[in-house]
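Enquirer: next input, structure requested:
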Amino acid sequence: MSAAVAVGLVIVALVVDLDTGDRVASVVGAVAGVGGVALAAHGLSRPARTGPAAAGSRSVQSGQGIGRAVTGDANHFRGPAPAVPAPASLPPVAPPAGPPVPGERGVAAAGGIGEAVTGDGNEQR
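Expert: Now for the predicted structure:
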């Protein structure tokens, strides 16, 4: 769209006199400025999209389920990660606002957690 406006302004500048081109460019600039202000106001009026709350160092947090979460060092695994557990069949008494915020090397999920490894040097045989 901006390329079309630029080409249009060049054509106006070549075809009409300088005063008319100046007026057309002023109008186009004013319209672009109003559009920019409207776009900025729209962006500021929308609620901010926030991700999960800040968590501790080297932690894992998910708004859904987790198959395997590893927060330690020098861990060795064989085979695929476990499947994400199915949600509980009974609804919770009060729906949670989201997963809790884990501390350092913690794991939290709104859904199920198949496997969480938070230590160092673990080996799966």
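Enquirer: drop to CA atoms for contacts and neighbour counts, all remaining ones
Expert: Noted.
Enquirer: could you look up the SS state of the residue nearest the centre of the chain?
Expert: Centroid-nearest residue in the chain, with CA atoms, centre = their mean: G51, separated by 6.9 Å. What DSSP: H, G, I helix; E, B strand; the rest coil gives for G51 is coil.
Enquirer: quick one: list the elements packing against the longest helix seen in the chain.
Expert: Assignment by DSSP state H gives helix 18-45 as the longest helix of the chain. Helices and strands touching helix 18-45, by 3 or more CA pairs under 8 Å, 6 or more residues apart in numbering; DSSP states H and E, are helix 2-15.
Enquirer: what does the helix it packs on contact?
Expert: Residues from elsewhere that reach helix 2-15, judged by CA atoms under 8 Å, 6 or more residues apart in numbering: 21, 24-25.
Enquirer: let's see that with 7 Å instead.
Expert: 21, 25 (CA atoms under 7 Å, 6 or more residues apart in numbering).
Enquirer: now the angle from it to helix 18-45?
Expert: Helix 2-15 and helix 18-45 meet at an angle of 160 degrees, taking axes from the mean of the first three to the mean of the last three CA atoms, to 10 degrees as the criterion.
Enquirer: now the other sequence, so there's something to compare against:
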Amino acid sequence: MADLDTADRVASLTGSVLAAAGLALSLYTLLTSPASAPVAGARSVQAGSIGRAVTGDNNHLHGSAPQVGAMGGGTVGDIPTVGERGVSAGGGIGEVVTGDGNQLT
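Expert: The predicted structure is shown next:
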């Protein structure tokens, strides 16, 4: 009977230590993770890869957006978007229209 009591205590203590270690690791990861860069400014765009981004008004666009292959680069959170109608991408950007009243054919 003494051996079962000892095994029970050891198992309880081991489980408690592992649970505390898991909690500590979770908190460390949560608190030290870098925050993603905020999208700053009205009508800003931030994405991994962008075929066509349009942030202006009264634009007349014809045809399909350019195809953007999987290009290397940083992750989206690494690249800040600054200012009104700003555009940033972690990969490629095919076309950006930021003005008003553009005629693209």
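Enquirer: would you mark the buried spots in the longest helix of structure 1?
Expert: Buried positions in helix 18-45 of structure 1, judged by neighbour count with 16 or more other CA atoms under 10 Å: 21, 25.
Enquirer: following that helix, which helix or strand comes up?
Expert: Next along the chain after helix 18-45 of structure 1, taking DSSP states H and E as the criterion, comes strand 60-62.
Enquirer: so what's the gap between the helix or strand where L18 of structure 2 lies and the chain middle?
Expert: With elements taken from DSSP H and E, the one containing L18 of structure 2 is helix 2-32. Put simply, helix 2-32 of structure 2 sits 33 Å off its chain's centre (CA atoms, centre = their mean, to the nearest Å).
Enquirer: do the same with stretch 35-55 of structure 2
Expert: That offset, for stretch 35-55 of structure 2, works out to 11 Å (CA atoms, centre = their mean).
Enquirer: got it, and stretch 88-98 of structure 2?
Expert: On CA atoms, centre = their mean, the centre of stretch 88-98 of structure 2 falls 16 Å from the chain's centre.
Enquirer: what does stretch 109-123 of structure 1 give?
Expert: Relative to the centre of its chain, stretch 109-123 of structure 1 is centred 24 Å away, using CA atoms, centre = their mean.
Enquirer: again with stretch 64-75 of structure 2
Expert: Between the centre of stretch 64-75 of structure 2 and the centre of its chain there are 16 Å (CA atoms, centre = their mean).
Enquirer: next, the distance between the ends of that stretch.
Expert: One end of stretch 64-75 of structure 2 sits 26 Å from the other (CA to CA, to the nearest Å).
Enquirer: what are the contacting residues of it?
Expert: By CA under 7 Å, 6+ apart, stretch 64-75 of structure 2 touches 48-52, 90-95.
Enquirer: next one: stretch 42-61 of structure 2
Expert: Residues outside stretch 42-61 of structure 2 that contact it (CA under 7 Å, 6+ apart): 39, 65-68, 75-76, 81, 84-105.
Enquirer: please apply the same query to stretch 109-117 of structure 1.
Expert: With contacts defined as CA under 7 Å, 6+ apart, stretch 109-117 of structure 1 is touched by 61-72, 82-87, 98-99, 107.
Enquirer: of those, grab the buried ones for PyMOL.
Expert: To isolate the buried ones among the contacts of stretch 109-117 of structure 1 in PyMOL, judged by 16+ other CA under 10 Å, type:
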select buried, resi 61+62+65+66+68+69+70+71+72+84+99+107
